[in-house]
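Peer 1: sequence unknown, structure follows:
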């Protein structure tokens, strides 16, 4: 299993001999509704779009997970798996092989890979987006991804999961509360899934930020404070802090049956 963190929520996951592009934002700036005054993020270093992608996996239909400019640059023939809102977006962009997954549904590449949609983050009063469990059917290894730290208790039935990709800090807004759940939420998912490793997502990386929203966002917690919380709860899960755009192998220990 190889992973490359592409900044923010974007990842290249190499599992089951497949290259999966997860929630890609790879070109241009990131804004919500083109409102640069409210929030804007830009890359500090120009990057080349990864090649030979077998699958695009989208957890949400919002711009920071299904980035329109990036999706317009990618080959429309690449298969896409996504939440219903993300699937609707890519169909409108002209993608030809699109699978919408509702919670509990599974996309599979026979004998190689299984992708299960689980309940993810709320993006409205009635909309719950997707988290995913990716399982290598040959190696028996698995990854769980939820980009805002909203973990549903029902994922316990799929434990153990070797690698968890989730926020590790809390991000809060006045009056709204916690919009990204990190510290205690990461401990909870570690208790449920017993992963060997946790990797942070939703962090900055090689990016710059501007806009009105930044005046109110408050980040709490660090990787070190999370390590202390894991140890205090007798959890052996380790934290890997990847560097942006550096491919690395996740070396998993074989667990005796």
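Peer 2: Received the coordinates, thanks. Since we're looking at a predicted model, the values are computed, not measured. Numbers count the residues shown, from 1 in each chain.
Peer 1: C-alpha only now, for contacts and for neighbours.
Peer 2: OK.
Peer 1: Let's verify the closest residue to residue 61 other than its chain neighbours: helix, strand, or coil?
Peer 2: Nearest residue to residue 61, sequence neighbours excluded (CA to CA, 6 or more residues apart in numbering): residue 86, at 3.9 Å. Secondary structure state of residue 86, per DSSP: H, G, I helix; E, B strand; the rest coil, is helix.
Peer 1: now do the one 4 residues further on
Peer 2: The three-state label for residue 90, taken from three-state DSSP, comes out as helix.
Peer 1: Count the neighbours of it for me.
Peer 2: Neighbourhood size, residue 90 [other CA atoms under 10 Å]: 24.
Peer 1: what ranges do the helices span in the stretch 151-257 of the chain?
Peer 2: 183-193, 223-232 (DSSP state H, counting those that start in this stretch).
Peer 1: Residue 98: neighbouring residues, count only.
Peer 2: Neighbours of residue 98 using other CA under 10 Å come to 20.
Peer 1: Pull up the gap between it and residue 248, please.
Peer 2: 29 Å (CA to CA, to the nearest Å).
Peer 1: returning to what we had before: reformat the helices of the stretch 151-257 of the chain as TSV; add mean neighbour count and distance to residue 164.
Peer 2: Formatted as TSV, those follow (neighbours: other CA atoms under 10 Å; distance: least, CA to CA, whole Å):
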stretch	mean neighbour count	distance to residue 164
helix 183-193	21	8
helix 223-232	16	14
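Peer 1: Show me the one of these that comes nearest residue 33.
Peer 2: helix 183-193 (29.0 Å; CA to CA).
Peer 1: which helices and strands does the helix or strand harbouring residue 118 pack with?
Peer 2: Counting by DSSP states H and E, the element that carries residue 118 is strand 113-122. If you count contacts as 3 or more CA pairs under 8 Å, 6 or more residues apart in numbering; DSSP states H and E, strand 113-122 packs onto strand 106-109, strand 128-136.
Peer 1: most tightly surrounded among those?
Peer 2: Highest mean neighbour count among the helices and strands packed on strand 113-122 (mean count of other CA atoms under 10 Å): strand 128-136, with a mean of 24.
Peer 1: Comparison target below:
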């Protein structure tokens, strides 16, 4: 797949959409002393804090330039990079820790940093066979990799992880998945360009602990039947979904209209993590869709490195 992929087509927003944060509610709420909080590390990178425990979802701090949200879209030949110095700064200072790392799918803006973070933190990593194959080829410790296919409901000290079968966002007029493909654990080819990091199936995760639960999707699509009966307190909802019929209304209704909806995957990641998030154009449409579909849900915008406590 050598054509350039535009995430503007992926999320169905106009090329001229400007960053709009005005009107967003403050990313704070009255704490309930549960030890549960969420910190946003940009894109779909979330740190879930459950007392002394830490769960990371799709941690990607490097944010190398791809032009993903430019009119031309990302160049599939863009080399993969891992900013080890940046990751070391956060991990060595104790600011970033992990007991588990959860991977939703194999694309460059979700998986690239995970192998190095796994080595640095000693965390157990969950993902599909393809995700684990990619990470093993990129140097992740094999004994820290745990395969998941969706349907798992796992208990650990202080929290549980529910793994759900899910779907990636739909791209362009043919509603395609960018960089599709899968690979076995025995595959030894080392990924070197962003097109080498194939989707490899998509998972979503519900993490519960301290009396609260958070549900995350790595792409703006889902398997509705997988979500039956789930009632998360916090929904991490990707911007976009233009190609998905009733994206916001079906999701929010199925989940019982969660108390909090936090947008995710809405920032242009060509810009650094230590700058405020720049809306690629999907934030306002998502806010409006949530307000229409679930007026009782509080839409809370968390900026880079901010923490939200329900």
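Peer 2: Alright, I've got the coordinates. Only a predicted model underlies this, so the values are computations on that prediction, with no experimental measurement involved.
Peer 1: chain center to stretch 226-243 of structure 1, what's the gap?
Peer 2: Centroid displacement of stretch 226-243 of structure 1 relative to its chain, using CA atoms, centre = their mean, to the nearest Å, is 19 Å.
Peer 1: now the end-to-end length of stretch 81-99 of structure 2.
Peer 2: OK, stretch 81-99 of structure 2 end separation, CA to CA: 24 Å.
Peer 1: Revised request: answer the last question for stretch 7-17 of structure 1.
Peer 2: Stretch 7-17 of structure 1: ends 23 Å apart by CA to CA.
Peer 1: rewinding a little: right, and the helices and strands packed on strand 113-122 of structure 1 - which one's nearest residue 77 of structure 1?
Peer 2: Short answer: strand 106-109, nearest of those by CA to CA, at 16.7 Å.
Peer 1: Please report how far residue 233 of structure 2 lies from residue 149 of structure 2.
Peer 2: According to CA to CA, residue 233 of structure 2 stands 24 Å off from residue 149 of structure 2.
Peer 1: neighbour-wise, which of the two wins?
Peer 2: Taking other CA under 10 Å, residue 233 of structure 2 and residue 149 do not tie; residue 233 has more neighbours (20 against 16).
Peer 1: distance of the residue mapped onto that one from structure 1 from residue 198 of structure 1?
Peer 2: The pairwise alignment with structure 1 assigns residue 233 of structure 2 to residue 162, based on TM-score structural alignment. With distances taken as CA to CA, residue 162 of structure 1 is found 9 Å from residue 198 of structure 1.
Peer 1: before we move on, what about residue 143 of structure 1?
Peer 2: Taking CA to CA, one finds residue 143 of structure 1 at 10 Å from residue 198 of structure 1.
Peer 1: Just the residues contacting stretch 196-208 of structure 1, thanks.
Peer 2: 7-9, 41-45, 147-148, 161-168, 236-244, 252-253 (CA atoms under 8 Å, 6 or more residues apart in numbering).
Peer 1: And for the equivalent of the residue nearest to residue 61 of structure 1 over in structure 2, the neighbour number?
Peer 2: Residue 86 of structure 1 maps onto residue 131 in structure 2, with residues paired by TM-score structural alignment. Applying other CA under 10 Å, we find 31 other residues in the vicinity of residue 131 of structure 2.
Peer 1: residues touching residue 131 of structure 2, list them.
Peer 2: Neighbours of residue 131 of structure 2 in contact, by CA under 8 Å, 6+ apart: 103, 105, 106, 111, 200.
Peer 1: What is the nearest of those residues to residue 288 of structure 2?
Peer 2: residue 105 (27.1 Å).
Peer 1: Can you tell me the element the closest one falls in?
Peer 2: Using DSSP H and E, residue 105 of structure 2 sits within no helix or strand.
Peer 1: Residue 78 of structure 1 belongs to a strand, doesn't it?
Peer 2: No - Residue 78 of structure 1: not assigned to a strand; according to three-state DSSP it is coil.
Peer 1: who are the neighbours in contact with the nearest residue to it once chain neighbours are set aside?
Peer 2: Nearest residue to residue 78 of structure 1, sequence neighbours excluded (CA to CA, 6+ apart): residue 55, at 6.0 Å. Residue 55 of structure 1 is in contact with 18, 19, 20, 21, 78, 79, 80, 81, counting by CA under 8 Å, 6+ apart.
Peer 1: Residue 54 is in contact with the second one, correct?
Peer 2: Yes - with contacts counted by CA atoms under 8 Å, residue 19 of structure 1 reaches residue 54, the gap being 5.2 Å.
Peer 1: what about the residue lying closest to residue 221 of structure 1 once chain neighbours are set aside, neighbour count?
Peer 2: Distances taken as CA to CA, 6+ apart place residue 169 nearest to residue 221 of structure 1, at 5.0 Å, with adjacent residues excluded. By other CA under 10 Å, 26 other residues sit near residue 169 of structure 1.
Peer 1: who's in contact with residue 169 of structure 1?
Peer 2: Taking CA under 8 Å, 6+ apart, we find residue 169 of structure 1 in contact with 180, 181, 182, 183, 219, 220, 221, 222, 223.
Peer 1: distance between stretch 83-91 of structure 2 and the chain's centre?
Peer 2: Averaging C-alpha positions (CA atoms, centre = their mean) puts stretch 83-91 of structure 2 20 Å from its chain's average.
Peer 1: Equivalent analysis for stretch 5-20 of structure 1, please.
Peer 2: 9 Å.
Peer 1: Repeat that for stretch 100-120 of structure 1.
Peer 2: 15 Å.
Peer 1: That one: end-to-end distance?
Peer 2: 15 Å.
Peer 1: got the buried residues for it?
Peer 2: 100-103, 106-107, 112-120 (16 or more other CA atoms under 10 Å).
Peer 1: Next: stretch 298-308 of structure 2.
Peer 2: In stretch 298-308 of structure 2, counting by 16+ other CA under 10 Å, buried: 298, 299, 300, 301, 302, 303, 304, 305, 307, 308.
Peer 1: Distance to residue 9 of structure 2 for these - can I get that in JSON lines?
Peer 2: Formatted as JSON lines, these follow (distance: CA to CA, whole Å):
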{"residue": "298", "distance to residue 9 of structure 2": "28"}
{"residue": "299", "distance to residue 9 of structure 2": "24"}
{"residue": "300", "distance to residue 9 of structure 2": "25"}
{"residue": "301", "distance to residue 9 of structure 2": "23"}
{"residue": "302", "distance to residue 9 of structure 2": "24"}
{"residue": "303", "distance to residue 9 of structure 2": "24"}
{"residue": "304", "distance to residue 9 of structure 2": "24"}
{"residue": "305", "distance to residue 9 of structure 2": "27"}
{"residue": "307", "distance to residue 9 of structure 2": "30"}
{"residue": "308", "distance to residue 9 of structure 2": "30"}
